[in-house]
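> output the structure for:
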Amino acid sequence: MKPLGYVRAGSVEEAVAEFTARPGARYLGGGTNLMDLMKLGVERPTALVDISRLRLDTVEETADGALRVGATVRNSDLAAHPLVRDRYPVLSQAVLAGASGQLRNIATTGGNLLQRTRCSYFQDTGKPCNKREPGSGCGAREGVHREHAVLGHSPECIATHPSDMAVALAAVDARVELFGADGARTLPATEFHRLPGAHPERDTEIRPGELITGVVLPADTAGVPSLYRKARDRASYAFALASVAAVLRVEDGIVRHAGIAFGALAHRPWRARRAEEALLGAAATEDAFGRAVDLELEAAQPLRDNAHKVRLARNLAVDVLTRLAAPAIA
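The predicted model follows:
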């Protein structure tokens, strides 16, 4: 038997202090990903710091019209919240597209952002994986990689981030709130996750010991038409082969704001900045959407068995943008 410490934190400050005092500790929220990885032997924490009872479980409107979502808000509660459904439907749709009802009832907002890759080479301790064991190699690159990255990958890692929620957060310009030994700070959701580079073991820009305390959904994108679509091998309880979250404001047939993010194409949600720039001030037509998305996907570097993801993502994005624009140009 391997010893495993456990402590239930009574405050954010206590959680960070306990984590810092216990090298090798992990925070425990819903545990839907962490516990799986512990069973597989991928994660071997020395202690668990339980944050599930912290008062971070509410969705609150701020003075400037933004919404603050606490880190321990359950995925089911987030998707069903009236203000989220009304102002940010893309987020509700993305959350409901992920996992199963049972898992959404347990999984938390912060935990969803911190999911590890579902690459089979990462999960199998008998196979090489630079993310799990730096320097061991990437078995997927010449192995089974039908579901792997086509954007932003490196020789060290071709895994994709599995979260649906994180893709929607990137599209709406959300911010992630963090608290650590140096105090509080925030990061744009688009900068929270990392591309693999030479250090695929680092999924995020979170600092050692830092705790996610919440996510802020900005007032600027509240109520702007938005939509999430996900392509997968089966109709439910499956990770995406490609997904798209989009926020689109069209006035007099012209695109005035576009926020587009792809999921399952890269090591992090991929914000389509080139496509957005091409669309601003352009006519909201299917042809314009196609040209803009093609411009973004020029950066794709598909591998032997996953070139289909580029066409799939392209078709999803054009469909989503066309649907969003339809009411404004009817």
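> could you use CA atoms for every contact and neighbour count after this?
OK.
> strands of the stretch 101-250 of the chain, residue ranges please.
175-180, 183-188, 211-217, 226-231, 242-251 (DSSP state E, counting those that start in this stretch).
> out of those, the one nearest Gly29 is which?
strand 211-217 (10.7 Å; CA to CA).
> which helices and strands sit right next to that closest one?
Contacts defined by 3 or more CA pairs under 8 Å, 6 or more residues apart in numbering; DSSP states H and E place strand 211-217 against helix 12-21, strand 67-70, helix 109-113, strand 175-180.
> go with 7 Å
Applying 3 or more CA pairs under 7 Å, 6 or more residues apart in numbering; DSSP states H and E, one finds that strand 211-217 makes contact with strand 67-70, strand 175-180.
> report the angle between that strand and helix 12-21.
Using axes from the mean of the first three to the mean of the last three CA atoms, to 10 degrees, one finds that strand 211-217 and helix 12-21 are set 130 degrees apart in direction.
> what sits up against strand 211-217?
With CA atoms under 7 Å, 6 or more residues apart in numbering as the test, strand 211-217 has contacts from 56, 66-71, 110, 174-180.
> return the distance of it from the chain's centre.
Counting by CA atoms, centre = their mean, to the nearest Å, strand 211-217 is centred 13 Å from the centre of its parent chain.
> now do stretch 17-27
Offset of stretch 17-27 from its chain centre (CA atoms, centre = their mean): 24 Å.
> how about stretch 103-116?
Averaged C-alpha coordinates place stretch 103-116 at 10 Å from its chain's average position (CA atoms, centre = their mean).
> in it, which of the residues would be classed as buried?
By 16 or more other CA atoms under 10 Å, the buried positions in stretch 103-116 come out as 103-104, 106-116.
> now do stretch 229-245
Residues 229-231, 238-245 are the ones in stretch 229-245 that count as buried (16+ other CA under 10 Å).
> can I get the residues you listed in JSON lines with distance to Glu43?
Listed next are the buried residues of stretch 229-245 as JSON lines, based on distance: CA to CA, whole Å:
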{"residue": "Arg229", "distance to Glu43": "32"}
{"residue": "Lys230", "distance to Glu43": "29"}
{"residue": "Ala231", "distance to Glu43": "29"}
{"residue": "Ala238", "distance to Glu43": "23"}
{"residue": "Phe239", "distance to Glu43": "21"}
{"residue": "Ala240", "distance to Glu43": "24"}
{"residue": "Leu241", "distance to Glu43": "25"}
{"residue": "Ala242", "distance to Glu43": "27"}
{"residue": "Ser243", "distance to Glu43": "28"}
{"residue": "Val244", "distance to Glu43": "30"}
{"residue": "Ala245", "distance to Glu43": "31"}
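> for Ser26, which three-state class applies?
You called it Ser, but residue 26 is Arg. Secondary structure, DSSP: H, G, I helix; E, B strand; the rest coil: Arg26 is strand.
> list the contacts of Ala292.
Per CA under 7 Å, 6+ apart, neighbours of Ala292: 275, 278-279.
> before we compare anything, build this one as well:
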Amino acid sequence: MYPFSYTKVSDVGGAIAAGRRGGRYIAGGTTLVDLMRESVERPGELVDISALPLRGVTATAGGGLRIGALVSMSEAAAHPKVRGTFPVISQALELSASPQLRNMATIGGNIMQRARCTYFRDVTAPCNKRQPGSGCAAVGGFNRSHAILGASDQCVATHPSDVAVAFAALEATVHLLSPDGERGVAFADFLLQPGSTPDREQALQPGELITAVEIPAYPRPLRSGYLKVRDRQSYEFALTSAAVALHVRGGVIREAKVAAGGVGTVPWKLPAVERQLIGERPSEALWAEAAEQAVDGARPLHHNRFKIELLKRTVERQLRVVGGMK
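Reported below is the predicted structural model:
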């Protein structure tokens, strides 16, 4: 591991000042420390923000939720407001990592975690995300777990977070704080597709600090849930996943929020699926027809063509479960 300095801050102002001078924020450290051990990340300064007052889960006007950036994954998953209002979030968190990691990792850190691509984590392999301009070994390499949506010739790595898929489906907002003040960024704009700059992964300005993730209010009743398909049921990243939220009133679908994971370079919102659902009555035929739209724009690689059919089946199954037709 390369040498670095360590600063523990007790207030937001001190954290932002340290971040502005180039320090890297750390809380649970469940991702960053691993990357430092592997020499993938080499920060000169770590800024420990674990003592900051960013741990609350509060209801917002109309029935939304605001989850503090330093709330642990376990705390968020178990919180009665989260479980009762948006079970899709609780389920996504509980299907992530091991219990030990969920006890340490934070909501802010989870959405900031970097790719689990083997080539990104192997410092002997070319990787544009790690070293811009060096190439992407996954494009012509073993790419079974990689993206079929949102990829470029510069990077085909998927985003690994499960709860980020739920946040994308629910159209959450990421709240940020900097010396210039506060701002909110739509979740769809916060995580960046690789394009020609795969090393830039979030829409953060230097020194900006994530303070919370806010989920907007939705009409009630809102049924939601998360399905994760993986090679094994314990501590594994998704091959495909689906976060679904449906508001059905009078036998008609009035609201539909759907996103997929394990298939995109960012959590992938599925607006074509949503459009197919709204205004329709739930039925087996509707779920199948809507799920066909999930692969709109997909570009599979040599080893992950199976994700096309698997994604459609994942979305269809979760629509059926959330829609009440199991």
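> TM between them?
TM-score for the superposed chains, counting by TM-score structural alignment, normalised by the length of the second structure: 0.96, backed by 326 aligned residues with a CA RMSD of 1.5 Å.
> circling back: ok, of the buried residues of stretch 229-245 of the first structure, which one's closest to Val7 of the first structure?
Val7 of the first structure has its nearest neighbour among these in Phe239, at 32.4 Å by CA to CA.
> and that closest one, how far is that from Pro128 of the first structure?
Using CA to CA, to the nearest Å, Phe239 of the first structure is found at 22 Å from Pro128 of the first structure.
> who are the contact partners of whatever residue of the second structure lines up with Leu248 of the first structure?
Superposed on the second structure with TM-score structural alignment, Leu248 of the first structure falls opposite Leu246. For Leu246 of the second structure, the contact set (CA under 7 Å, 6+ apart) comprises 222-224, 253, 255-257, 323.
> the same query, at a cut-off of 10 Å, please.
Going by CA atoms under 10 Å, 6 or more residues apart in numbering, Leu246 of the second structure touches 218-225, 253-258, 274, 277-278, 319, 322-323.
> which of the residues you listed are buried?
Neighbour-count burial (16+ other CA under 10 Å) applied to these gives 218, 222-225, 253-258, 274, 277-278, 319, 322-323.
> and Ser74 of the second structure, what pairs with it in the first structure?
So Ser74 of the second structure corresponds to Ser76, using TM-score structural alignment.
> helix or strand for that match, which one?
Element membership for Ser76 of the first structure, per DSSP states H and E: helix 75-80.
> tell me which residues touch the residue lying farthest from the centre of the second structure, please.
Computed with CA atoms, centre = their mean, the maximum C-alpha offset from the centroid of the second structure is found at Gly250, amounting to 32.7 Å. By CA under 10 Å, 6+ apart, the contact set of Gly250 of the second structure is Arg281.
> in the first structure, which residues correspond to stretch 303-316 of the second structure?
Stretch 303-316 of the second structure corresponds to residues 305-318 in the first structure, going by TM-score structural alignment.
> just the helices and strands packed on strand 211-217 of the first structure: most buried one?
When you average the neighbours per residue for each of these (mean count of other CA atoms under 10 Å), strand 67-70 leads with a mean of 23.
> contacts for that one, please.
Residues outside strand 67-70 of the first structure that contact it (CA under 10 Å, 6+ apart): 54-62, 78, 83-84, 87-88, 108-110, 174-177, 212-219, 222.
> which among these count as buried?
Using 16+ other CA under 10 Å, the buried ones in the contacts of strand 67-70 of the first structure are 54, 56-59, 78, 83-84, 87-88, 108-110, 174-177, 212-219, 222.
> in strands only, show me the buried ones among the contacts of Leu246 of the second structure.
Among these, the residues falling in strands (DSSP state E) are 223-225, 253-258.
> using a markdown table, lay out these together with distance to Cys155 of the second structure.
Below are these laid out as a markdown table (distance: CA to CA, whole Å):
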| residue | distance to Cys155 of the second structure |
| --- | --- |
| Arg223 | 35 |
| Ser224 | 32 |
| Gly225 | 30 |
| Ile253 | 37 |
| Arg254 | 37 |
| Glu255 | 34 |
| Ala256 | 30 |
| Lys257 | 27 |
| Val258 | 25 |
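> tell me the one of these nearest Phe306 of the second structure?
The closest of those to Phe306 of the second structure turns out to be Val258 (CA to CA; 20.8 Å).
> ok, now which ones touch the equivalent of that closest one over in the first structure?
Mapped onto the first structure by TM-score structural alignment, Val258 of the second structure lines up with Ile260. Each residue near Ile260 of the first structure by CA under 10 Å, 6+ apart is listed here: 167-168, 170-172, 226-228, 244-248, 270-276, 293, 317, 320-321.
> run through the residues that contact the nearest residue to Ile260 of the first structure once chain neighbours are set aside.
With sequence-adjacent residues excluded and distances taken as CA to CA, 6 or more residues apart in numbering, Ile260 of the first structure is closest to Ala246, at 4.4 Å. For Ala246 of the first structure, the contact set (CA under 10 Å, 6+ apart) comprises 90, 167-168, 170-172, 224-229, 258-262, 271-272, 317, 320-321, 324.
> with Pro206 of the second structure instead?
Contacts of Pro206 of the second structure (CA under 10 Å, 6+ apart): 16, 19-23, 178-179.
> now, of those, which are buried?
Buried subset of the contacts of Pro206 of the second structure (neighbour count, 16+ other CA under 10 Å): 16, 19-20, 22-23, 178.
> now those residues as a markdown table including distance to Asp34 of the second structure?
Listed next are those as a markdown table, based on distance: CA to CA, whole Å:
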| residue | distance to Asp34 of the second structure |
| --- | --- |
| Ile16 | 24 |
| Gly19 | 20 |
| Arg20 | 24 |
| Gly22 | 20 |
| Gly23 | 17 |
| Ser178 | 27 |
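> closest to Val33 of the second structure among those?
Proximity of these to Val33 of the second structure (CA to CA) peaks at Gly23, which lies at 14.3 Å.
> the closest one touches Ala17, doesn't it?
Yes - contact between Gly23 of the second structure and Ala17 holds when scored by CA atoms under 10 Å: they sit 8.8 Å apart.
> overlap in contacts of these two?
Joint contacts of Gly23 of the second structure and Ala17 (CA under 10 Å, 6+ apart) are Gly207.
> how much space separates the aligned residue in the second structure for Thr32 of the first structure from Leu95 of the second structure?
Correspondence of Thr32 of the first structure to the second structure, assessed by TM-score structural alignment: Thr30. In this view, Thr30 of the second structure and Leu95 of the second structure are 16 Å apart by CA to CA.
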